[in-house]
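Enquirer: What follows is a predicted protein model with its sequence.
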Amino acid sequence: MKVNKKKNVIETPSPVPRAATARSGTQSIERAAQLLRLVAAHQRDGVRLTQLADLAQLDVSTTYRILKCLVEEGLIEQRMPDKAYALGLLSFEIGLAAMQRSPLLERAIPAMKAIAAETGDTVYLVVRSGDEAVCLHREEGSFPIKALMLEVGGRRALGVGAGGLHLLSSLADDEIEQVCARNRAAIAQFRGLSIAELRDMVRDTRERGYGVSRDRLTEGVSGIGVAIPNPDGTPYAAISVAAISSRLHPERYAEVVKVIQHAIARFLTER
């Protein structure tokens, strides 16, 4: 409230419309969630402020204010002396609480153990989280050379990796284009993968009926991924098998896919 001396009246500032206030609050939550996902994706090495701002397409000052709040709440922490950000203890506590009663994990883990025992290779469970695929669980087979390409809690752009590729390929064309547009920078980090190449991989995946990643993430390592459908048929998770490429060669694809599909079909009947 202020006095207008020229008019000799008291003026009251116009209230901020509720819709605008609500939108501002929602946008702040969206940005905080986006930054949390980006920090989680770089958990092993940490990620610097300027890199986060660039990945989130936010200005540095806005990014810093949100990160400061997340640090104060314990959701992230800033490592010293490099000042890189990583997930904080509260994020781990929330994740552990969510995992304790996960129906998907309860059903999938026995199936993954069976796949690992039969193939001898490393088995991954990933779920879609927005524009990314997140690893929920990993089982190692008996073969001495392990393909440990993704840790539990690790994130990748949807479409990168065999499981994420089958999940992306299951979406409608317009949604795929939207996801790819938002993930363009993240996708390019994987051996220079382009959107055009990813479109070709989606086409091949649809024709094949499962995802294949051969020497794409790491030279000499390949993966086979099969999506897990919801009751309505919409995929929400995927199981993949990874091994050195000389072991997981094209002649073996059908055999491995059959093992994965059989295990998925078995635990889907237990719903």
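Expert: Everything's here; your move.
Enquirer: going forward, measure contacts between C-alpha atoms and count neighbours the same way
Expert: Will do.
Enquirer: my read: residue 158 touches residue 167, true?
Expert: Yes. Using Cα atoms under 8 Å, residue 158 is in contact with residue 167, at 7.4 Å.
Enquirer: where do the contact lists of the two overlap?
Expert: residue 128 (Cα atoms under 8 Å, 6 or more residues apart in numbering).
Enquirer: List of residues touching the longest helix anywhere in the chain?
Expert: Longest among the helix segments of the chain by residue count, using DSSP state H, is helix 18-41. Contact partners of helix 18-41, identified using Cα under 8 Å, 6+ apart, comprise 46-47, 52, 55-56, 66-67, 70, 76, 85-87, 153-156.
Enquirer: These in strands, which ones?
Expert: 76, 85-87, 155-156 (DSSP state E).
Enquirer: As TSV, these with neighbour count and distance to residue 107 would be great.
Expert: Shown next, in TSV, are the ones in strands among the contacts of helix 18-41 (neighbours: other Cα atoms under 10 Å; distance: Cα to Cα, whole Å):
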residue	neighbour count	distance to residue 107
76	24	31
85	25	34
86	25	31
87	24	28
155	26	22
156	24	23
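Enquirer: Walking through the protein, point out its strands one by one.
Expert: Ranges of strands in the chain, per DSSP E, are 2-4, 9-11, 76-78, 85-87, 122-129, 132-139, 155-157, 211-214, 221-229, 235-244.
Enquirer: Make TSV from these and add distance to residue 257 to it.
Expert: Supplementary listing: the strands of the chain in TSV, determined by distance: least, Cα to Cα, whole Å:
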stretch	distance to residue 257
strand 2-4	72
strand 9-11	72
strand 76-78	39
strand 85-87	35
strand 122-129	12
strand 132-139	17
strand 155-157	22
strand 211-214	10
strand 221-229	7
strand 235-244	9
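Enquirer: try this one next to it:
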Amino acid sequence: MNQSVIKALKLLDFFSSEQKELTLSELSNKSDMPRPTAYRLLSSLEACGFLSKIKNTDQDVRYRLGLKLLELGGIVAEQLELRNIALPWMQELCEDINEAVHLVVRDGDEAIYIEKVESSHAVRLHTRVGKHSELYIGSGPKLLLAYLPEEEQQAIIEKLSFAKLTENTVDNKETLRQQIQKIREEGYAISRGEQDKDTIGISYPVRDYTRQVVAALSVSGPTTRISREFEEIVRQKTKDTAAYISKELGYSEAGI
């Protein structure tokens, strides 16, 4: 671990509703850091927008939390709102089809599973909340990649190393581009044995009031339980559920 980063971030913990502004001396004393070290770390936090400096006089210079934290807090709040809105619908969908339901969002160049409702079957998929996945593997991550702006999408594709998890995992850029083009045309993503052999995943986009895709609603299960006939039922019910969640997030097909 990078100790300098840890020390810098711990300086942020000294700010509170009671102490909204702190001087270099106060932060140095509270953290037991030499003043030059504290100043260097504070300057880095200021340059990144995590702190702002208020200079009342040459002798009275204080730091307060920066707007970058407000921006990041807003992102966290949006994700919490998304989970809170989606969860009841996910539970209803899971009760209806009795297969695992996931909510997947983008996290940088990866996808992360932020919510899961498990089926009652003894045989289950090995997924968990907090799991990260490359954006080219599985129906949910791949759907998120498909709906990114073209320039951003291609930048991510160019960086992929294509580790092959199963014989069905896509292993080259051209095939991936063809697959995400198909996702855009059909409006949903389906994967067969890409992460785990003999499994199927079906995902539909969740949109917010800006009409952007903010998550993928995914249903996953073993192919022994999801037959071709049942697959059509799962597709329609997942599509409908994604639409209900999107509507609660303010999405309207008529636009804004």
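Expert: That came through fine. The shown structure was predicted, so the numbers you read here are calculated from the model rather than taken from an experiment.
Enquirer: Any chance of a markdown table for the ones in strands among the contacts of helix 18-41 of structure 1, columns distance to residue 123 of structure 1?
Expert: Converted to a markdown table, those look like this (distance: Cα to Cα, whole Å):
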| residue | distance to residue 123 of structure 1 |
| --- | --- |
| 76 | 29 |
| 85 | 29 |
| 86 | 26 |
| 87 | 25 |
| 155 | 16 |
| 156 | 16 |
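Enquirer: Determine which residue in structure 2 is aligned with residue 255 of structure 1, please.
Expert: In structure 2, the residue paired with residue 255 of structure 1 is residue 233, using TM-score structural alignment.
Enquirer: neighbours around its match, how many?
Expert: Neighbours of residue 233 of structure 2 under the rule other Cα atoms under 10 Å: 14.
Enquirer: sorry, back to before: find me the equivalent region of the longest helix of structure 1 in structure 2.
Expert: Against structure 2, helix 18-41 of structure 1 falls on no residues (TM-score structural alignment).
Enquirer: and stretch 122-141 of structure 1, which stretch of structure 2?
Expert: Going by TM-score structural alignment, stretch 122-141 of structure 1 lines up with residues 100-119 of structure 2.
Enquirer: Mind listing what's buried along the matching stretch?
Expert: By neighbour count on 16 or more other Cα atoms under 10 Å, the buried set for stretch 100-119 of structure 2 is 100-106, 109-119.
Enquirer: I'd assumed residue 46 was in contact with residue 62 of structure 2.
Expert: No. Contact between residue 62 of structure 2 and residue 46 fails when scored by Cα under 8 Å: they sit 11.6 Å apart.
Enquirer: shared neighbours of those two, which are they?
Expert: residue 53.
Enquirer: so what's the closest residue to residue 97 of structure 2 other than its chain neighbours up against?
Expert: Nearest residue to residue 97 of structure 2, sequence neighbours excluded (Cα to Cα, 6 or more residues apart in numbering): residue 234, at 7.0 Å. For residue 234 of structure 2, the contact set (Cα under 8 Å, 6+ apart) comprises 97, 202, 219.
Enquirer: ok, now residue 214 of structure 2?
Expert: 105-106, 205-208.
Enquirer: can you rerun that using 10 Å?
Expert: 78-79, 82, 104-106, 144, 147-148, 205-208, 246, 249 (Cα atoms under 10 Å, 6 or more residues apart in numbering).
Enquirer: for residue 107 of structure 2, same thing?
Expert: Residue 107 of structure 2 sits in contact with 113, 132-135, where contact means Cα under 10 Å, 6+ apart.
Enquirer: Quick check: the gap between it and residue 242 of structure 2.
Expert: Using Cα to Cα, to the nearest Å, residue 107 of structure 2 is found at 20 Å from residue 242 of structure 2.
Enquirer: ok, now residue 202 of structure 2?
Expert: 12 Å.
Enquirer: anything in contact with each of the two?
Expert: Residues touching both residue 202 of structure 2 and residue 242 by Cα under 10 Å, 6+ apart: 216-218.
Enquirer: With neighbour count and distance to residue 179 of structure 2 as extra columns, can I get the contacts of residue 234 of structure 2 in JSON lines?
Expert: JSON lines is the format used below for the contacts of residue 234 of structure 2 (neighbours: other Cα under 10 Å; distance: Cα to Cα, whole Å):
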{"residue": "97", "neighbour count": "17", "distance to residue 179 of structure 2": "26"}
{"residue": "202", "neighbour count": "25", "distance to residue 179 of structure 2": "14"}
{"residue": "219", "neighbour count": "29", "distance to residue 179 of structure 2": "19"}
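Enquirer: Between these, which sits nearest residue 191 of structure 2?
Expert: Distance to residue 191 of structure 2, by Cα to Cα, is smallest for residue 202 among these, at 6.6 Å.
Enquirer: so what's the aligned partner of the closest one in structure 1 closest to, chain neighbours aside?
Expert: When structure 1 is aligned by TM-score structural alignment, residue 202 of structure 2 is paired with residue 224. Counting by Cα to Cα, 6+ apart, residue 212 is the residue found nearest to residue 224 of structure 1 once chain neighbours are left out, at 4.8 Å.
Enquirer: what number of residues lie near the one you found?
Expert: 28.
Enquirer: can I assume it is in contact with residue 252?
Expert: No. Using Cα atoms under 10 Å, residue 212 of structure 1 makes no contact with residue 252, being 11.9 Å away.
Enquirer: So the aligned residue in structure 2 for residue 177 of structure 1 versus residue 108 of structure 2, what's the distance?
Expert: Matched to structure 2 by TM-score structural alignment, residue 177 of structure 1 sits across from residue 154. According to Cα to Cα, residue 154 of structure 2 stands 14 Å off from residue 108 of structure 2.
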